[in-house]
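Q: sequence? don't have it. structure:
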C-alpha cells in the first residue's frame, strides 16, 4: 500500500483546473450509488477517464466506492438475500479472469459491441414486461455471477447482469438495492486485492481518492435520503435508465467523444 499523501500533494491536485469538474462527476456518481445501490462506476468511469486517464478512473473509483459506501452498506447486510449474493459473487471470481482472457485474446471492439448488445437486449425484454416466475436455481444464479464477472473483467461492466437478474423477478426495491450494495462491496474488496497485488496504488491515487471521496460520500448520503419512500415502480424505471446508460456509454462509437482508446 502507498505511503500517506503529503499536504503538498492535496494542494497540487486541488489547484488543477480540471478538479472542479472531477468533483462534480464524483458528486453525481455518489447520488446514483446512494439511490440505486449501483451505477456509480457507470457515471464515474467514462467521465473521469476523459478528465484524467482510464487508470486513474479505475483505481480511484474502487477506493472511493468501497470506503464511501461502507457506512450505508452495513445496514443492508440484514436486508439482502445472502445465499444469492454469495453464489453470484463466488462464481464471479471465475468470470473475472475469463473476461480478462477474452480481452487479451478477442478483438476488444467486437467484444464491447457484443456485451452492449446483450445488455440492451436483456433490458428490452424486461421493459416489455417479461419476468422470471420460478424461484431461481443454482445454475441460473451461477450463470448470472459468471456473466457479471466476465463483463467486469472484459470491459469493466459488472452490475447490469446482476441487477437485470433481480429486476426480472418480483423482488422489492428495498431488497434489490440491499443485494446490489452488498454484492458491489464484495466486488470492490476483490478488485482492491487484485489492484494491490499488481501495485496499482500510489500516493497520488490515494490523495485524489480522498479529495473526490468527499463529494462522492455527500452524494451517496443524498441519494440514500432520496431513495426512502421510493416506490418499486420508480426504482425499476431508474434502474432501467442506469442500465441503458451503462450500455450506451460503453459503445465503441462514443470513444472519440469520451476521449477513450478503442480498447478498454
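A: Happy to help now that I have it. The shown structure was predicted, so the numbers you read here are calculated from the model rather than taken from an experiment. Numbers count the residues shown, from 1 in each chain.
Q: CA atoms for contacts and neighbours, from now on please.
A: Will do.
Q: which residues in the stretch 151-264 of the chain form strands?
A: Secondary structure of the stretch 151-264 of the chain (DSSP state E, counting those that start in this stretch): no strands present.
Q: Tell me which stretches of it form helices.
A: Ranges of helices within the stretch 151-264 of the chain are 159-167, 173-198, 203-227, 232-249, 255-258, based on DSSP state H, counting those that start in this stretch.
Q: Tell me the residue in the chain that is farthest from the middle.
A: Centroid-distance maximum for the chain: residue 8 at 30.9 Å, with C-alpha atoms, centre = their mean.
Q: where's that residue, which helix or strand?
A: Counting by DSSP states H and E, the element that carries residue 8 is helix 7-14.
Q: Counting by contacts, list what that helix packs against.
A: With contacts taken as 3 or more C-alpha pairs under 8 Å, 6 or more residues apart in numbering; DSSP states H and E, helix 7-14 sits against helix 203-227.
Q: ok, and here's another one to check against it:
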C-alpha cells in the first residue's frame, strides 16, 4: 500500500493551484495510492492567495469581455480545488500555523482535517473586498453545524483558533494535536496508515457514497448505494476481510489487492 504526501508553499499563485489540481487528478489514476496527506512545507499552512498576482486584475476590452475572462478564471480555480474532493482516495489535511482565505477553501474540500493546537484560521476574503468564491461558502454550510458562527466568521474575516474551529464543526476535537508540526504529521501519518490498511474498494466506496449523499435525499442515496453495493460486494476484498476476522483470535491485517487504473 502507498500513502501520498502532497506539499505546498505559503502563498498560492496560478501555477501553484493549477498544479495542485492536476496532481490530485493523477492520484486518482494511481492504483498504488490508498490515502493522501495534504500539508505545507513552510512555517504555516497558507496565508492564502498571492494578492499581487496579475490574474487577479484580468481586464478585457470592455466590462462584458472582462467579466467573461474573470468568470472563466474563477471556474478554473474552483475546478482545481474540487479535484481534492473528487479524488477517490481519502484526503487528510494537516494544518499548522495560519490557514487563511484560500486555505479554508482547500481544507473544506478535504475528508479529514487535523490541526495543531496553535493553528489560526480566517475566512479572509471580505477583507480583500470579495466574497469567498472557491468553495468555502458552498461546502462549509454542509460540513459544519453552526450556521450562526459560520456566518459571523465569513462576514467579519476575524481569526479563530482550534477551539472555535471545533465549535463550528470544521475540526473534530480529537483531531487537535498538541506538540507542534512534528506531532501533527505523525498523527496524520498514523491515521493515513490505518485507512490505507483497509480494502481500497471499501474506502473508495465510502468516500464516494458520502460525497453523493451530500447533495441527494436519503432515499436517493439508499437507491444509489444499492446499485453500488451490487458491484462492490463481488470484490474478493469482502471474503478476505471476513476470513481474516473469523480465522483467528488475533487476526493479521489483510493484504488487499491494489486498485486498477480508473
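A: Alright, I've got the coordinates. These numbers come from a predicted model, not from an experiment.
Q: How alike are these chains, TM-score-wise?
A: TM-score for the superposed pair, counting by TM-score structural alignment, normalised by the length of structure 2: 0.28. Supporting figures: 122 aligned residues with a C-alpha RMSD of 5.7 Å.
Q: Would you mark the buried spots in the helix holding residue 8 of structure 1?
A: Using 16 or more other C-alpha atoms under 10 Å as the test for burial, helix 7-14 of structure 1 gives residue 10.
Q: after it, next one along is what?
A: helix 19-36.
Q: packing partners for the helix or strand that comes right after that following helix?
A: Next along the chain after helix 19-36 of structure 1, taking DSSP H and E as the criterion, comes helix 40-51. Helices and strands touching helix 40-51 of structure 1, by 3+ C-alpha pairs under 8 Å, 6+ apart, are helix 19-36, helix 54-73, helix 232-249, helix 255-258.
Q: is it possible to export the ones you listed to a markdown table including mean neighbour count and distance to residue 116 of structure 1?
A: Converted to a markdown table, the helices and strands packed on helix 40-51 of structure 1 look like this (neighbours: other C-alpha atoms under 10 Å; distance: least, C-alpha to C-alpha, whole Å):
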| stretch | mean neighbour count | distance to residue 116 of structure 1 |
| --- | --- | --- |
| helix 19-36 | 23 | 20 |
| helix 54-73 | 20 | 19 |
| helix 232-249 | 18 | 5 |
| helix 255-258 | 13 | 14 |
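Q: If we go by neighbour counts, what in the biggest helix by length in structure 2 is buried?
A: If you go by DSSP state H, structure 2 has its longest helix at helix 63-86. For helix 63-86 of structure 2, burial by neighbour count (16+ other C-alpha under 10 Å) applies to 69-70, 73, 76-86.
Q: now swap in stretch 96-107 of structure 1 and tell me
A: Neighbour-count burial for stretch 96-107 of structure 1 [16+ other C-alpha under 10 Å]: 96, 97, 98, 99, 100, 102, 103.
Q: want to throw those residues into CSV with secondary structure?
A: CSV is the format used below for the buried residues of stretch 96-107 of structure 1 (DSSP: H, G, I helix; E, B strand; the rest coil):
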residue, secondary structure
96, helix
97, helix
98, helix
99, helix
100, helix
102, helix
103, helix
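Q: ok, of these, which one's closest to residue 142 of structure 1?
A: Closest approach to residue 142 of structure 1 among those (C-alpha to C-alpha): residue 96, at 13.3 Å.
Q: angle of whichever helix or strand residue 203 of structure 2 is part of against helix 63-86?
A: For residue 203 of structure 2, the host element (DSSP H and E) is helix 200-214. Counting by axes from the mean of the first three to the mean of the last three C-alpha atoms, to 10 degrees, helix 200-214 of structure 2 lies at 140 degrees to helix 63-86.
Q: So which of the helices of the stretch 151-264 of structure 1 is the most surrounded?
A: Most buried of the helices of the stretch 151-264 of structure 1, by mean neighbour count (mean count of other C-alpha atoms under 10 Å): helix 159-167, with a mean of 22.
Q: Next, the angle helix 232-249 makes with that helix.
A: 160 degrees.
Q: Contacts for helix 159-167 of structure 1, please.
A: 38-39, 119, 122-123, 126, 131, 144-145, 147-148, 176, 180, 184, 236, 239, 243 (C-alpha atoms under 8 Å, 6 or more residues apart in numbering).
Q: how does it look with 6 Å?
A: Contacts with helix 159-167 of structure 1, where a contact means C-alpha atoms under 6 Å, 6 or more residues apart in numbering, come from 148, 243.
Q: Okay, residue 240 of structure 2 and residue 204 of structure 2: tell me how far apart.
A: Residue 240 of structure 2 is 17 Å from residue 204 of structure 2, where distance means C-alpha to C-alpha, to the nearest Å.
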